[in-house]
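Enquirer: This is the structure alone, sequence omitted:
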């Protein structure tokens, strides 16, 4: 089958992408039948309308959590699991273009969602249309599933899983090529302990980000400064506060970052008496693998466990710390929790689970992974590519026998969640050609 995408097909795909980028679907106040805000629901409805114009039959959850579009018949169901929500644009003055108006400049698409995940969704959809127009006779039913809460709590896809048919195999076009066959378990938890009479600090950060800065403001600034200097930690100061510098990265890559909250806590432990600070200083330290706390936990499939302490609160009444663990795919979660709880108890602290996502692991010799790898290599000629492992989380993990597959080429710089999110049209076209090859090959899986 000819996988070459014509200019007319590219224009149609970009026009559809423009339509759904126009919705600022980053989650706002809930209304009737719009649990994540009207813009999220409008984006979902627009996506379903696009699918209907391409010959799909569609379904909209009456409560507004999700939708899906079906085409083809057959006993098996191939899923393409996507999301229509995005992260907020942030400071609009930092953008070169309107983030919610698709703009083309010098062959590059600009707009919130062009990489994550509206662009890859459209690429996959129009790739399937190309394959069918070129004569592909579908042997399986294909379902595009549209989540509207992926960037927060996955409430849309979780409702889908409870109410609808599970796919037999599938892809999530929300990562990198060639194919991600293993995703570590994601455990987010809170450590609770007693407070401190002399310290009042509240450092709040997302679970999934290594803190890049941490500020102390209080009467013992001179002593804290001396402790930081003794530890040789970088900081800035003024008359009111001290700010410890770190290097922010995503939690899944915690060892590549420098945790400013941990560094400040280690200095504070030299000045204030608080079990939470002692745990961070003497127990955890700056080891983003948490070997002193948990032992060296790893497996041959997905590597080492990573540990990020994201937030820290200490006051007279209590103390708490938010932590994010990425657990290797074959490691027992409860064993990790038991070991963590045992270590915390030695410091007078307790463990409280906040959220957990099961790991995903589809073996590299499975028909699904082998087929997708072959499709990627067929189009790109990249014979040296190897299947990927990630500490990140994609919607592929919500159902068995699903993997993340594209839509970003290895050479593409990530602008996901960043200002000036962008995607070169040439790269989008290559991604579509890979999806054409993939849908064609997956059609033959028994």
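Expert: Cool, the structure landed. Fair warning: this is a prediction, and the values are worked out from it, not measured in the lab.
Enquirer: use CA for all of it now, contacts and neighbours both
Expert: Will do.
Enquirer: Run a quick neighbour tally on residue 323.
Expert: Using other Cα atoms under 10 Å, the number of residues around residue 323 comes to 22.
Enquirer: The one 10 residues further on too?
Expert: The local packing of residue 333 (other Cα under 10 Å) involves 17 other residues.
Enquirer: try this one next to it:
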């Protein structure tokens, strides 16, 4: 393949420089328009659909469609003072490209786009349509994919470059739960908590927690923010707060802190009584269900706690709701909100995965194993989708962290792998439908 390395880096820098945090709809639209313009400049078919929330970039032709799902929205920058360079002013140093979205998912988006461009130029005929589906709300409520899947045709199979190599054919489910408890105060208490706040998003381990005391003081704890798919890699600031509250009169706020610490300081939450019985299903590793308290907010006379759950394939949403209802009943609260996305299980015998396996092995020299996806990706959005990169063996997964980056060599290797996948599937006469 012919790779325009410098142009790929320029294209990615331009995309990262757009602060497309999911909640900033104007910036997200700007990022989507930027990617569509890149596709148009390469001679691809481009359009915006799903009420402007999704971009479609296509090459090739044929009744069979090979889908690639990416997203241009990002999480917030976290604590900007910890960044060595501005999160939305992309910088290349020491062989790495730094900026929010470098690995999740702007870098892979640009790598796929350039892989598609290289496939257009290799002189081989296409026997299938390649459709790059670019979303804008992956980090939040998935309104983009909800609209797309209801009103537009789905690809026959495909991948999302939003996980680990080799192939993520199994992915945990994801649930965001909001629990509401009375923030009861104690009359004439000399010192008590009157307000609690923690966290910034459901998919980030909170690196901050603050308790407002009745004498006006604010106690602050700090942790380390990481993606909630692997909370053990970070430090949850909520768990540090109870140890700093000596001499504070117990009340509704302190009870919530004690409850959160007691039940969730072990991320598998054994005291909830829902430990996954087996870590394997049909020969595939599915891990265990993991719980992370991520948000605490004070709202009037109530305190709300947000819990992010990454549940194993054999755990049901009804089982999770049942344990949360029982917990709330014990502490006088209620389940105030819940959203969930299903776990993913794609058989490793699915035909197109043979090509992805061969492509990965030829490009890297590593065995093409199948892996569990701990995070939530667009693989959940439609049938027959697996995660495929961008994280290579030995590479740090720093998505959602301060100083997020992608090594330039990894960016190039991603582009090579995706090019070979497009060539091996879309430029092959064989059908890969089941």
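Expert: It's in. Since the structure is predicted, the reported quantities are computational estimates derived from the model, not experimental observations.
Enquirer: And the TM-score, once the two are fitted together?
Expert: TM-score for the superposed chains, counting by TM-score structural alignment, normalised by the length of the second structure: 0.84, backed by 414 aligned residues with a Cα RMSD of 3.1 Å.
Enquirer: Tell me where the stretch 51-200 of the first structure has helices.
Expert: When secondary structure is read from DSSP state H, counting those that start in this stretch, the stretch 51-200 of the first structure shows helices at 118-133, 155-163.
Enquirer: Let me know which of those helices is tucked in deepest.
Expert: Highest mean neighbour count of the helices of the stretch 51-200 of the first structure: helix 118-133, a mean of 24 (counted as mean count of other Cα atoms under 10 Å).
Enquirer: In contact with residue 294 of the second structure: list those residues for me.
Expert: With contacts defined as Cα atoms under 8 Å, 6 or more residues apart in numbering, the neighbours of residue 294 of the second structure are 198-206, 305-308.
Enquirer: how do those residues look in the first structure, which are kept?
Expert: For those, the contacts that persist in the first structure are 198-199, 201-206, 305-308, with contact defined as both residues aligned by TM-score structural alignment, their matches' Cα atoms under 8 Å.
Enquirer: Who wins on neighbours among the contacts of residue 294 of the second structure?
Expert: Counting neighbours by other Cα under 10 Å, residue 205 leads the contacts of residue 294 of the second structure with 33 neighbours.
Enquirer: excluding its backbone neighbours, what's nearest that residue?
Expert: Once flanking residues are discounted, residue 205 of the second structure sits nearest to residue 225: 5.0 Å by Cα to Cα, 6 or more residues apart in numbering.
Enquirer: what about that neighbour, neighbour count?
Expert: 25.
Enquirer: Check residue 11 of the first structure too.
Expert: Per other Cα under 10 Å, the neighbour tally for residue 11 of the first structure reads 11.
Enquirer: Mind putting the contacts of residue 294 of the second structure into TSV with secondary structure?
Expert: Shown next, in TSV, are the contacts of residue 294 of the second structure (DSSP: H, G, I helix; E, B strand; the rest coil):
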residue	secondary structure
198	strand
199	coil
200	coil
201	coil
202	coil
203	coil
204	strand
205	coil
206	coil
305	strand
306	strand
307	strand
308	strand
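Enquirer: In which helix or strand does residue 15 of the first structure reside?
Expert: Using DSSP states H and E, residue 15 of the first structure sits within helix 7-21.
Enquirer: Now do that helix: everything it contacts.
Expert: 43, 46-47, 50, 100-102, 111-114, 118-119, 122-123, 126, 130, 429.
Enquirer: Same question for stretch 341-351 of the first structure.
Expert: With Cα under 8 Å, 6+ apart as the test, stretch 341-351 of the first structure has contacts from 189-194, 275-276, 278-279, 293-294, 340.
Enquirer: can you check stretch 220-227 of the first structure too?
Expert: Contact with stretch 220-227 of the first structure is made by 241-242, 267-268, 270-271, as judged by Cα under 8 Å, 6+ apart.
Enquirer: again, only this time at 6 Å
Expert: With Cα atoms under 6 Å, 6 or more residues apart in numbering as the test, stretch 220-227 of the first structure has contacts from residue 267.
Enquirer: could you redo the helices of the stretch 51-200 of the first structure as TSV and give each row distance to residue 307 of the first structure?
Expert: Formatted as TSV, the helices of the stretch 51-200 of the first structure follow (distance: least, Cα to Cα, whole Å):
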stretch	distance to residue 307 of the first structure
helix 118-133	30
helix 155-163	25
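Enquirer: Okay, buried residues for the helix or strand containing residue 374 of the first structure please.
Expert: Per DSSP H and E: residue 374 of the first structure is located in helix 367-380. Going by neighbour count (16 or more other Cα atoms under 10 Å), the buried part of helix 367-380 of the first structure is 368-369, 371-377, 379.
Enquirer: Provide the aligned range in the second structure for the next helix or strand after that helix.
Expert: Where DSSP H and E defines the elements, the next helix or strand beyond helix 367-380 of the first structure is strand 388-390. Mapped onto the second structure using TM-score structural alignment, strand 388-390 of the first structure covers residues 371-373.
Enquirer: That stretch against the first structure, how far on average?
Expert: Comparison of stretch 371-373 of the second structure with the first structure after fitting gives an average deviation of 1.9 Å (mean Cα distance after the TM-score superposition for the first structure).
Enquirer: The aligned residue in the first structure for residue 313 of the second structure: what secondary structure?
Expert: Structural correspondence for residue 313 of the second structure with respect to the first structure (TM-score structural alignment): residue 329. Secondary structure, three-state DSSP: residue 329 of the first structure is coil.
Enquirer: so what corresponds to residue 144 of the first structure in the second structure?
Expert: Aligning on TM-score structural alignment places residue 144 of the first structure opposite residue 132 in the second structure.
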